[in-house]
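Asks: Have a look at this fold, sequence not included:
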């Protein structure tokens, strides 16, 4: 059993055993703990969960989207990545221009009502097709606001200048590796109450160089442990690999620190099913040796080797 994956499974058990039942923004309800930490030794394998299948291509294309500073789902949809659709779709169906069937609480209703689910799937399909084909529609309804990519690459200052945090941090790692200021933050208090589809959950990350290895610590204010956290673990592990590759370093640890770590009430049975499974050996990651800059990365530059897992487990997303 992988020690890396066990850190995640132990967190799931802790929340089920000791979590406080709480209401939340989505109205779904959660079991929650406050303040948790997992550590993943990236030398021991790439931390993609094996107790359920996790789609690595979705993780990689989303990270590339962040790195490019993009905030529109059109790029994601063109790469068959649907993980941000619900937030953009919610904006569309709540707009004055939308004239289709009532889509209120579409996430939960689509699971409970097959007739409604067929309507929802048809509306979502039409929405996605239009985002891909119609640049003007995509500009208006595919845009998620100043979310992660915007803050990482184009932080707007009070004097209307911009800061490319990610580019600056990579340069600092190369030129001043012992600095304690290798930090990128997505939590912009000015932008949070504005038109963000979702205020950043993974809010701040810091890099650390020691013994020729690059480590990363993420602070995540809000953590959907069943659906979101497996993606977050793999995404920041991949980011660490990519930056280490550019900077000529080995990888060290990924440290994942969580604020409100929660399991949604409609994910409990899925978590229990996952906990009943034995973990498998972790895969390894290979990066194209010809890749010189993280800002030039394409999906074809990243190879996941020897990934084996138990089947995927479906669960509704809380929007």
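Replies: Yep, that arrived. The structure displayed is predicted, hence computed values, not measured ones.

Asks: drop to CA atoms for contacts and neighbour counts, all remaining ones
Replies: Noted.

Asks: Check which helix or strand the spatially most central residue of the chain maps to.
Replies: The centroid of the chain falls nearest to residue 232 when counting by CA atoms, centre = their mean (4.5 Å). If you go by DSSP states H and E, residue 232 is part of helix 229-247.

Asks: Quick check: what element follows that helix along the chain?
Replies: Later in the chain than helix 229-247, the nearest helix or strand by DSSP H and E is strand 250-264.

Asks: Give me the next element, helix or strand, following that next one.
Replies: helix 268-275.

Asks: Who are the packing partners of that following helix?
Replies: helix 3-18 (3 or more CA pairs under 8 Å, 6 or more residues apart in numbering; DSSP states H and E).

Asks: and the angle for the helix it packs on with strand 250-264?
Replies: Using axes from the mean of the first three to the mean of the last three CA atoms, to 10 degrees, the direction of helix 3-18 lies 20 degrees away from that of strand 250-264.

Asks: just the helices in this structure please.
Replies: Here the chain has its helices, by DSSP state H, at 3-18, 56-67, 73-78, 85-93, 106-112, 114-133, 135-141, 148-153, 165-175, 229-247, 268-275.

Asks: Could I get the ones you listed in CSV, plus columns for distance to residue 41?
Replies: Below are the helices of the chain laid out as CSV (distance: least, CA to CA, whole Å):
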stretch, distance to residue 41
helix 3-18, 7
helix 56-67, 19
helix 73-78, 29
helix 85-93, 32
helix 106-112, 36
helix 114-133, 38
helix 135-141, 40
helix 148-153, 25
helix 165-175, 20
helix 229-247, 10
helix 268-275, 21
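
Asks: Okay, one more to line up with it:
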């Protein structure tokens, strides 16, 4: 039997297409991009497969820690930087520099976030980003005379999703989203991976992620791994086998200052079939720890660095 193309080839083909034929645009960051609108990739997660890119190293433990942080509902970078996870620091650091005029370096800023409670509270919060909407979507109840009162405890979309998958697997409403229109202007960054939908068939759980905006050079590697990780966790909680991850991108782009990254990555050939093992089944989706996961057979090529557009 002739093996099919490597799962990563569809990613490289899309990267090449965008770099060669994408629409050149001025974007929010001022850096500029080449972009296409509307793209789809599919990844089979059978046999513990996990879609880690192999043409460059993806720091899967960092992405896992971020996903576990989302599920806590926390919106402050403090717990992340304590774990040496820096992927959200650039946004509050940029805000701090602009508002204070203090051109502090990242290391010093993060150290103050860790050591100073008041500083962390004032400058470390990202607003009601992903996790807040996932597990604590605001709930309001009538308070008389046309007024509404915000409840202390919001709607836990993840909890409702898992309950629905267990008790009504054929439903077409297995959806959660981070796109809370009323709170977008309070977020450091509106959700890019914004809406997830799940589907059960033949004892398998599949998911579709709609990503409104995708930095294909940097962000995608984390996004696709994290979505597959979340699918695997939810499948385990629901006693289902992992099926397929379908990734849909809206504005899919490469930054113009990522030329070295693009050219180097396109010169490489994907190889290998990494696997993700979940070593323990906690009582709930909210009780996983970083030690519950291991990745095997992952031998990527070297990391390719590139600047993040803030």
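Replies: Arrived safely, thanks for sending. Values in this document were obtained by computation on a predicted structure and should not be read as measured data.

Asks: The helices of structure 1: which one's closest to residue 183 of structure 1?
Replies: Smallest distance to residue 183 of structure 1 across those (CA to CA): 6.8 Å, for helix 165-175.

Asks: Return the residue of structure 2 aligned against residue 230 of structure 1.
Replies: Taking TM-score structural alignment, the alignment pairs residue 230 of structure 1 with residue 221 from structure 2.

Asks: how many neighbours does that match have?
Replies: 22 (other CA atoms under 10 Å).

Asks: count of neighbours near the counterpart of residue 94 of structure 2 in structure 1?
Replies: Using TM-score structural alignment, the partner of residue 94 of structure 2 in structure 1 is residue 90. Residue 90 of structure 1 sits with 17 neighbouring residues when counted by other CA under 10 Å.

Asks: Now do the same contact list for residue 90 of structure 1.
Replies: For residue 90 of structure 1, the contact set (CA atoms under 8 Å, 6 or more residues apart in numbering) is empty.

Asks: same thing with residue 82 of structure 1?
Replies: Contacts of residue 82 of structure 1 by CA under 8 Å, 6+ apart are residue 76.

Asks: again, but for the one 3 residues further on
Replies: Taking CA under 8 Å, 6+ apart, we find residue 85 of structure 1 in contact with residue 73.

Asks: cool, and the one 4 residues further on?
Replies: Neighbour list for residue 89 of structure 1: 124, 127, 141 [criterion: CA under 8 Å, 6+ apart].

Asks: swap in residue 240 of structure 2?
Replies: 203, 204, 205.

Asks: Can I have the buried ones of those residues as a PyMOL selection?
Replies: A single PyMOL command is used to select the members of the contacts of residue 240 of structure 2 judged buried by 16 or more other CA atoms under 10 Å:
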select buried, resi 204+205
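
Asks: and of the contacts of residue 240 of structure 2, the nearest to residue 25 of structure 2?
Replies: Nearest to residue 25 of structure 2 among these, with distances taken as CA to CA, is residue 205, at 37.5 Å.

Asks: Trace the closest one over to structure 1, please.
Replies: Using TM-score structural alignment, the partner of residue 205 of structure 2 in structure 1 is residue 214.

Asks: where does that match sit relative to residue 244 of structure 1, distance-wise?
Replies: 6 Å (CA to CA, to the nearest Å).

Asks: one step back: just checking, which of the helices of structure 1 sits deepest inside the structure?
Replies: Ranked by mean neighbour count, these are led by helix 148-153 with a mean of 24 (mean count of other CA atoms under 10 Å).

Asks: In structure 2, what range does that helix match?
Replies: Against structure 2, helix 148-153 of structure 1 falls on residues 130-135 (TM-score structural alignment).

Asks: contacting residues around that stretch?
Replies: 69-75, 154-159, 176-180, 191.
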